[in-house]
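Trainee: sequence-free structure coming up:
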């Protein structure tokens, strides 16, 4: 390990030693979407160093490429929030895929993540910007228990009557677990003022990455908000992993007729509007999630 001239090690001053790119995913505008850090060469970093970098970057997640084969277009990736490692992150995957495609050219890439293998297709759109489509690991979904629901509603300050009975509470998985709660009205979704520490404790107890709050505008369009206190973030402006899990939820409950293409609008309340496209295909127990990403600064 090298030491900086002032005596600080890379772990103490992570960004001084590690080149970190910054991209915003699920947007065309750097001021929108969900920012992600990207480290394209993290081969020499251990978990503590990666966590230190993620904490200093301060975004909800930073993706670290720990091993790469450019010829085979295959990359081993780990994801860290400012507080902990997460098995999978959708927006950082999209950001990383776009950054790689800008350097290696568009095409198929494969990411080996702690959650499993994630294929990502990248292509240039008509405007020349890169579009990335990830295919999630197999999804699954189960009803939330009464205890899980009661504790979450208490932390959110919501009542059972605030929920849409046509979209029952579930815990859905597409690489990590997310509690899905559907608000009965857009006003309920818009009024989010929750107990940060209380919800974080509930989420840690049950192993949830986010609480995916949705409101159904139409059969093909949803609005979402994702509290992420376990990652040290009040709210995530675009959550690709939760969107993938939500696609599995819709399939499991028969709420869409596959193949289906559904748009999710997220981040508006934060001033960082984001657009996610999910595809639920009949031949796959997986969800495809599509979005753009742009460099920040």
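Mentor: That came through, no problem. Every value quoted in this text rests on a predicted model; they were computed, and no experiment measured them. Numbers count the residues shown, from 1 in each chain.
Trainee: only C-alpha atoms for contact and neighbour calcs from this point on.
Mentor: Noted.
Trainee: what distance do you get for the closest residue to residue 79 other than its chain neighbours to residue 24?
Mentor: Leaving out its chain neighbours, the residue that sits closest to residue 79 by C-alpha to C-alpha, 6 or more residues apart in numbering is residue 63, at 4.6 Å. Separation of residue 63 from residue 24 (C-alpha to C-alpha, to the nearest Å): 13 Å.
Trainee: ok, back up a step: ok, then the element right after the helix or strand where the residue nearest to residue 79 lies?
Mentor: Residue 63 belongs to strand 61-69 when assigned by DSSP states H and E. Following strand 61-69 in sequence order, the next helix or strand is strand 74-80 (DSSP H and E).
Trainee: so which other helices or strands are in contact with the helix or strand following that next one?
Mentor: Per DSSP H and E, the first helix or strand lying C-terminal to strand 74-80 is strand 85-86. If contacts are counted by 3 or more C-alpha pairs under 8 Å, 6 or more residues apart in numbering; DSSP states H and E, strand 85-86 sits against strand 74-80.
Trainee: if we go to 10 Å?
Mentor: Contact partners of strand 85-86 among helices and strands, from 3 or more C-alpha pairs under 10 Å, 6 or more residues apart in numbering; DSSP states H and E: helix 47-57, strand 61-69, strand 74-80.
Trainee: any chance you could list what contacts it?
Mentor: 47-48, 50-51, 54, 61-62, 78-80, 113-115, 175-176, 209, 231 (C-alpha atoms under 10 Å, 6 or more residues apart in numbering).
Trainee: narrow these to just the buried residues.
Mentor: 50-51, 54, 61-62, 78-80, 113, 115, 175-176, 209, 231 (16 or more other C-alpha atoms under 10 Å).
Trainee: another structure for you, compare them:
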């Protein structure tokens, strides 16, 4: 069967940057094993399989696979798929600028996305987190964490920020480090990480390393992500990790009530700069809602013969 697909670069407004995403538009009828095999064949950070929505008012159901396993939720697949489906369904040459809302059914639950399309520009999508970030209580060995990142323990942590496991659907061991120089110097050892990282929700937690500041003048945080469990040596942009990070930022920085707009950069060390927009609304000293957004640009399309 001929199945249409496209590849988008996500969390960027230019091609060959950001995080590449495979979108299989005709994902209905494929077995779990076949979808995993296709994701492994494409070998992108994630591949999405679009299927008919269960709810008639929702846009689509999507299944998200890394080269190694399925994910219940992920950021760059949500942004990229929302833009891809909007561009596939609407002709900007006829309709002009377009603003719409779509709902994607993911394993974590329905995810509401706002999409903006402008002729000659990369599409933009922003989604509301289906669940707020929460901390998981694990005893963590700072020395073991430092060893797995090839760092001195004095470089782990800054200000009030300490290593901790957070999740907004996908758990990550968030590791704050001192500065950009530390970020550039670290070397991830998957063997050491597998021996020390806790299991959470049935999977080994991935490493999300971050520091304050960034190469881009507007970046509030700079990040890198490594996953021995997902089959990803390093990820250029990880929206689900930024979703988890929202809880850590609120707790460690003591965000006051109000709206907080933050830019997180990732992929710099890989030569694939990515920019993830995080918005946190705090009410009564708690996160009331959080949103993640970014741009996506198509770089390829074709037919998958399966």
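Mentor: Arrived safely, thanks for sending. Note that the structure is predicted; figures quoted are calculated from it, not measured.
Trainee: circling back to that earlier point, let's have the helices and strands packed on strand 85-86 of the first structure in CSV, adding distance to residue 134 of the first structure.
Mentor: CSV is the format used below for those (distance: least, C-alpha to C-alpha, whole Å):
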stretch, distance to residue 134 of the first structure
helix 47-57, 23
strand 61-69, 15
strand 74-80, 14
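Trainee: quick one: closest of those to residue 226 of the first structure.
Mentor: The closest approach between residue 226 of the first structure and any of these, judged by C-alpha to C-alpha, belongs to strand 61-69 at 13.8 Å.
Trainee: how far away is the residue in the second structure sticking out farthest from the centre from residue 297 of the second structure?
Mentor: The outermost residue of the second structure relative to its centre, with distances by C-alpha atoms, centre = their mean, is residue 94 at 32.3 Å. Residue 94 of the second structure sits 20 Å away from residue 297 of the second structure, taking C-alpha to C-alpha as the criterion.
Trainee: now the counterpart of residue 206 of the second structure in the first structure, what's its secondary structure?
Mentor: Residue pairing (TM-score structural alignment): residue 206 of the second structure is matched to residue 210 of the first structure. What DSSP: H, G, I helix; E, B strand; the rest coil gives for residue 210 of the first structure is strand.
Trainee: how many other residues sit next to residue 210 of the first structure?
Mentor: 26 (other C-alpha atoms under 10 Å).
Trainee: my read: it touches residue 226, true?
Mentor: Yes. Taking contacts as C-alpha atoms under 10 Å, residue 210 of the first structure lies within contact range of residue 226: 5.9 Å.
Trainee: spit out the residues that contact these two alike.
Mentor: Common neighbours of residue 210 of the first structure and residue 226 (C-alpha under 10 Å, 6+ apart) are 178-180, 235-236, 239, 242.
Trainee: and the helices in the stretch 1-150 of the first structure?
Mentor: 14-17, 47-57, 90-104, 146-156 (DSSP state H, counting those that start in this stretch).
Trainee: the second one maps to which residues in the second structure?
Mentor: This points to helix 47-57 of the first structure. The aligned range for helix 47-57 of the first structure is 32-42, by TM-score structural alignment.
Trainee: name the residues that touch that stretch?
Mentor: Here stretch 32-42 of the second structure has contacts from 21-22, 24, 27, 29-31, 43, 45-49, 63-70, 231, 304, 306, using C-alpha under 10 Å, 6+ apart.
Trainee: pull out the buried residues from the residues you listed.
Mentor: Buried among the contacts of stretch 32-42 of the second structure (16+ other C-alpha under 10 Å): 21-22, 24, 27, 43, 45-49, 63-70, 231.
Trainee: count the residues that sit near residue 110 of the second structure.
Mentor: By other C-alpha under 10 Å, neighbour count at residue 110 of the second structure equals 18.
Trainee: mind checking what it lines up with in the first structure?
Mentor: By TM-score structural alignment, residue 110 of the second structure lines up with residue 117.
Trainee: so its match makes contact with residue 76?
Mentor: Yes. Residue 117 of the first structure is within contact range of residue 76, at 9.3 Å (criterion: C-alpha under 10 Å).
Trainee: which residues do those two both contact?
Mentor: 110-111.
Trainee: check contacts around the match of residue 110 of the second structure.
Mentor: Contacts of residue 117 of the first structure by C-alpha under 10 Å, 6+ apart are 74-76, 110-111, 135-137, 175.
Trainee: again, 8 Å this time
Mentor: 110-111, 137 (C-alpha atoms under 8 Å, 6 or more residues apart in numbering).
Trainee: can you report how many residues neighbour the closest residue to residue 274 of the first structure other than its chain neighbours?
Mentor: Excluding its sequence neighbours, the residue lying closest to residue 274 of the first structure (C-alpha to C-alpha, 6+ apart) is residue 33, at 4.5 Å. Here the number of neighbours of residue 33 of the first structure (other C-alpha under 10 Å) works out to 32.
Trainee: looking at the second structure, name the residue matched to residue 33 of the first structure.
Mentor: By TM-score structural alignment, residue 33 of the first structure lines up with residue 18.
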